[in-house]
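Trainee: Just to be clear, the model below is a prediction. Sequence and coordinates:
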Amino acid sequence: MRTGGKIVAALLAGVALGAPALATTLQEAFIQTYNSSPALNAARAQLRATDEGVPIAKAESRLQASSTLGLSQNTNGIARLNNGGRTLTAQLNLSYPLFQGGRVKNAINAAESRVAGGRADLRTTEGNIFTQVVAAYMDVIRDASIVDLNKKNVDVLNTNLKASRDRFQVGDLTRTDVAQSEARLSLARSQLVTAQGNLTGSRENFRRVIGIWPETLAPPPALPPLPATPDQAVETALSNSPAIQAAGAITQAAGFDVRAARAQRLPTLAAVGGTNYNNYLGTINQVSGGFGGDNSQGSNSAGIALTVPLYQGGLVGARVRQAQAVQNQAAEQGIDVERQVIANTRAAFASYRAAAEAITANQQAVSANELALEGVRAENRVGTRTVLEVLNAEQELLNAQVDLVSAQHDQYVAGFALLNAMGEAEARDLGLDGGSLYDPTANYNHVRRWIGDWSDQPQYTPRGTRTSGPTPEAPDVAPYDPDKTVTPRSQ
């Protein structure tokens, strides 16, 4: 049973999370990516190229027509062109295949199987790209939260340093205590700069994947219900994974290729016909040696041509063996793809569960560290705890808060990766409302019956958005202003 359809309600539930009115939502990021991703548009173009394999295969079963037009000048010597006869010739040749040993039928079936595999590959690409969107989206939220936590930590340590200096002035603390506060503030500033760099990198990756610069991101909506056990997840993946379906289609196409190669050993039968026209352009006397005659002659012909291959130098046998080897390769790759899907599904399930347990543990750690910090500060005020112990308690709280943010990020990304592994993270599962979805069958239905040699596609204009140009300013990642803090110095 598909659970991905429940994502629609989950995405809409993001409105109730208290996000700013102008914030970019995860659904908007999906829509932006779906409409402007160059990787996704390239995959669609690749599928359109695969669609053309069907009319290419069908062309071998249709009437073939060719014509030849020639003009020749017979000479009695290079310097006496005017004494030779001239001949204008025109030929029209027609051939219609009646029997080709099943070669064309199997080629068409192989092409149609590859189209089915191409559609499954497009689904795989969609799911993988949307998983990248979720990861990029959550990376920005995580790193922005870590920057905020580090800013608050710098502010707290700055306040601590001021208090330490004041207490040092009245003789309540030693120079060592002040130096420890200064060192910890410098370390916090370094951590803040590192966090700001990580956030900038995440924002650049967001722009690469989604095509726009992230300003303010709304909290992500809740994920839909996920399987309770890894076995349930694997069962869904095996029945629904587009990667497995694509591998099966390619294996089937390879089987048709083997049959098409074997058909080259069989006779072929074709109906043939044509017409010939010769015009001597008034020079029939020179051509016939002076006996005269009609200057124009024509003839028509029609019949059946049977071609029986007797020996082709081992070519057909080599092609059959080659096609069989490709078929073996496709079969083995299908098993490998199945292994990958199972491994990815179980790994995503394990990561999701581990992150969920880590969230619980880190929430407890944050609560405990908050309580411990409050106690250490109180004990420091009465002289039973040192400044270093207060600094360590503050650092432990910061570490627990960062770990909690990271675990929340990891759980959401792993949950969506699990949906993707099960084949439930495609556009049809996400309820995108940014316009009609791309129909992979539209181009196929349009070209599969084309018979004209002059039917080109219109000039293509890339739909992928470019990300060149200056980077927008992001106030929350601006370099930390040292003028707003006390510069550490020894007393």
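Mentor: Okay, I see it.
Trainee: use CA for all of it now, contacts and neighbours both
Mentor: Noted.
Trainee: any idea whether Ala21 is helix, strand or coil?
Mentor: Three-state assignment for Ala21 (DSSP: H, G, I helix; E, B strand; the rest coil): coil.
Trainee: list the contacts for it?
Mentor: Going by Cα atoms under 8 Å, 6 or more residues apart in numbering, Ala21 touches no other residue.
Trainee: Now do the host helix or strand of Leu192: distance to the chain's middle.
Mentor: Leu192 is part of helix 175-210 when elements are defined by DSSP states H and E. Relative to its parent chain, helix 175-210 has a centroid offset of 33 Å by Cα atoms, centre = their mean, to the nearest Å.
Trainee: Against which helices or strands is that helix packed?
Mentor: Judged by 3 or more Cα pairs under 8 Å, 6 or more residues apart in numbering; DSSP states H and E, helix 175-210 is in contact with helix 26-36, helix 103-169, helix 387-421.
Trainee: Relative to Gln322, which of those is closest?
Mentor: helix 103-169 (15.5 Å; Cα to Cα).
Trainee: now that closest one and helix 26-36, what's the angle there?
Mentor: With axes from the mean of the first three to the mean of the last three Cα atoms, to 10 degrees applied, the angle from helix 103-169 to helix 26-36 works out at 140 degrees.
Trainee: got another, please set it beside the one above:
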Amino acid sequence: MRRARMIRQASLRAGTVAACIAVALTAVTGRCPGEEQPAASPVLAETITLGEAMAHAINHNPQLAAAVAGVAGAEAAVSAASASGRPTFTLQGGAQAQSPIQQINIQLPGFERSVAITTPESARASLNVTWPLWTGGRVSAATAVSRAQADAAEGDLQQATEQLLYLVAASYYGVLSAQQRLAAADAGVTAAAETLRTVSRARSAGTATGADVANAEAGLKRAEQEAVAARNSLDNARARLALHMGLGPAQSVSPISDAVDIKQPAGDDEAVEIALRTRPELIALGYRIDSARAAVELARADRNPTLAAVGAYQIQTPTDVQASHSEFIGVQFSWPVFSHPRSDANQRQAGAAVEQLSHTLNDLERTIAVQVAEARRALDDARASVAASEQASLAATQVHRRAQAAYAAGTLTRQELTGAEAALAEAQARHQQALYGLSIAAVTYARALGVLRQTFLAPSEEASRP
């Protein structure tokens, strides 16, 4: 319960996070996370930074636009619920022609008179007013239900934003990683082709067998197949990035090598506490519990009587027995005395929803704790992978330098030098892929904490709703 209260009290629009969380976006543009990001340009550049990709996605992704529309609809429902407690004014009117004229004869001592009840042509207009004086708590309960649902819809919007930022970042680094894979594959094709040429010359000189040539040809085909697969992987990664950014099928962009890092909280307990305070899906679920509780009160209010002031003012075509205008004012009372069975059923339904959502909230809290721990371990693994790949890249660099010196001295063949170059290209590509994997792990950890919005978007200037 303590966590649930903490979640419900958290602001959906807060633009800051706990001081112990510091996430830095190291971009080519030099922008810091706290700085306001510029609006996306109508014409997207061919090469983009991560911040620009996210800004474009925020402005053009259709799923996020749908979530924004959902918030607008929920806010309109709040206005509709509260409007039922305000006075209503109804203007009515009509005109008619009839024949024959209805009249009656009035006989009095000494004379007789005909009195017209209708006229050949008549018109009327009236203004009716209903002013609720007491609704038995219905309006306040219905407004509370709609208000909580609107807050939950805003939480859904924040969750959609958080997920979109994660998908854009993951696909962004996916493109960069696929580019490195393609570069390594192309180097492998070059090395395999050189091997085939060397073996073919050796075969002509009688120092290699046909099997050696066949093996070299097979190696080249494998390298070419790997290059084709790497190129397809790059195309797929670019398509995913374009999809999340809201680009058209024919549009494509090339990411610039940005790096993301995150300062970890002191421990898992602190990280989980931050996640429970900032994860938007948890906040939205807390508001849905509030909505279900308000629905219980609304069901109870259905038993209560209502009291309203009513009145009308009407003008019409006068007759001998009808004036040119009339008005009335009164009080209307209504009490649904036989609606208790329906009210009880609605209460049970809303109460069951509260219990169901409370269990879901508890399960989500536990799931988030696991996600935070997993993301932290993955981040540690990614850092270790970067360190290992860096060592491998340095070793491959040393081997390549020695190979160049030996080739210049005439003690190393061209095939062996090409192999060293391919090994260096692969080691460097793996190191770059490890760096991009570290960025993805950092973004995943930020997603587990629920701080991607505060990291990549400008802080909201709206006041926090209590």
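Mentor: Arrived safely. For clarity, every value in this text was computed on a predicted model and none was experimentally measured.
Trainee: that older thread, give me the stretch of the second structure that the helix holding Leu192 of the first structure matches.
Mentor: The aligned range for helix 175-210 of the first structure in the second structure is 210-245, by TM-score structural alignment.
Trainee: show me where the stretch 251-400 of the second structure has helices.
Mentor: 268-278, 280-301, 340-409 (DSSP state H, counting those that start in this stretch).
Trainee: buried ones in the shortest one?
Mentor: Meaning helix 268-278 of the second structure. For helix 268-278 of the second structure, the neighbour count (16 or more other Cα atoms under 10 Å) marks 271-272, 274-278 as buried.
Trainee: I'd like those written out as JSON lines, with distance to Trp131 of the second structure added.
Mentor: As requested, the buried residues of helix 268-278 of the second structure are arranged in JSON lines below (distance: Cα to Cα, whole Å):
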{"residue": "Ala271", "distance to Trp131 of the second structure": "53"}
{"residue": "Val272", "distance to Trp131 of the second structure": "51"}
{"residue": "Ile274", "distance to Trp131 of the second structure": "48"}
{"residue": "Ala275", "distance to Trp131 of the second structure": "47"}
{"residue": "Leu276", "distance to Trp131 of the second structure": "45"}
{"residue": "Arg277", "distance to Trp131 of the second structure": "43"}
{"residue": "Thr278", "distance to Trp131 of the second structure": "43"}
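Trainee: what does Phe456 of the second structure align to in the first structure?
Mentor: In the first structure, the residue equivalent to Phe456 of the second structure is Leu430, according to TM-score structural alignment.
Trainee: how about Thr90 of the second structure, what's its match in the first structure?
Mentor: Under TM-score structural alignment, Thr90 of the second structure pairs with Ser66 in the first structure.
Trainee: Let's verify its match: helix, strand, or coil?
Mentor: When classified by three-state DSSP, Ser66 of the first structure comes out as strand.
Trainee: how close does it sit to Thr275 of the first structure?
Mentor: Ser66 of the first structure sits 11 Å away from Thr275 of the first structure when distances are taken as Cα to Cα, to the nearest Å.
Trainee: neighbour count winner among those two?
Mentor: A count of neighbours by other Cα atoms under 10 Å puts Thr275 above the other of Ser66 of the first structure and Thr275, at 15 against 10.
Trainee: and that one, what does it touch?
Mentor: Contacts for Thr275 of the first structure (Cα under 8 Å, 6+ apart) come out as 91-93, 298-301.
Trainee: Turn the buried ones among the residues you listed into a named ChimeraX selection, would you?
Mentor: Filtering the contacts of Thr275 of the first structure down to the buried ones (16+ other Cα under 10 Å) takes a single ChimeraX command:
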select :91,93
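Trainee: coming back round to it: so which of the helices and strands packed on helix 175-210 of the first structure is nearest Ala325 of the first structure?
Mentor: When those are compared by Cα to Cα, helix 103-169 sits nearest Ala325 of the first structure, at 15.8 Å.
Trainee: check the fit of the closest one onto the second structure and give the mean distance.
Mentor: Superposed on the second structure, helix 103-169 of the first structure shows a mean distance of 1.4 Å to its aligned residues (mean Cα distance after the TM-score superposition for the first structure).
Trainee: pull the longest strand from the first structure.
Mentor: The strand that spans the most residues within the first structure, counting by DSSP state E, is strand 86-99.
Trainee: Counting by contacts, list what that strand packs against.
Mentor: Contacts defined by 3+ Cα pairs under 8 Å, 6+ apart place strand 86-99 of the first structure against strand 64-73, strand 268-279.
Trainee: Now do the shortest one: which elements does it pack against?
Mentor: With contacts taken as 3+ Cα pairs under 8 Å, 6+ apart, strand 64-73 of the first structure sits against strand 86-99.
Trainee: In the strand it packs on, which residues are buried?
Mentor: The neighbour-count criterion (16+ other Cα under 10 Å) identifies 86-87, 89-91, 93-97, 99 as the buried residues of strand 86-99 of the first structure.
Trainee: Kindly indicate which of these lies nearest Phe349 of the first structure.
Mentor: Distances from Phe349 of the first structure to the buried residues of strand 86-99 of the first structure, taken by Cα to Cα, are shortest for Phe99, at 54.4 Å.
Trainee: Quick one: map that closest one onto the second structure.
Mentor: In the second structure, the residue matched to Phe99 of the first structure (TM-score structural alignment) is Trp134.
Trainee: burial of the nearest residue to its match once chain neighbours are set aside, as a residue count?
Mentor: Nearest non-adjacent residue to Trp134 of the second structure, counting by Cα to Cα, 6 or more residues apart in numbering: Leu307, 5.1 Å away. Leu307 of the second structure: 16 surrounding residues under other Cα under 10 Å.
Trainee: Leu307 of the second structure -> the first structure?
Mentor: Matched by TM-score structural alignment, Leu307 of the second structure corresponds to Leu269 in the first structure.
Trainee: Quick check: the gap between Ile368 of the second structure and Ala395 of the second structure.
Mentor: Noted for Ile368 of the second structure: a distance of 41 Å to Ala395 of the second structure, by Cα to Cα.
Trainee: Compare the two and say which is more crowded by neighbours.
Mentor: Neighbour count, other Cα under 10 Å: between Ile368 of the second structure and Ala395, Ile368 has more, with 19 against 13.
Trainee: Map Phe416 of the first structure across to the second structure for me.
Mentor: By TM-score structural alignment, Phe416 of the first structure lines up with Val443 in the second structure.
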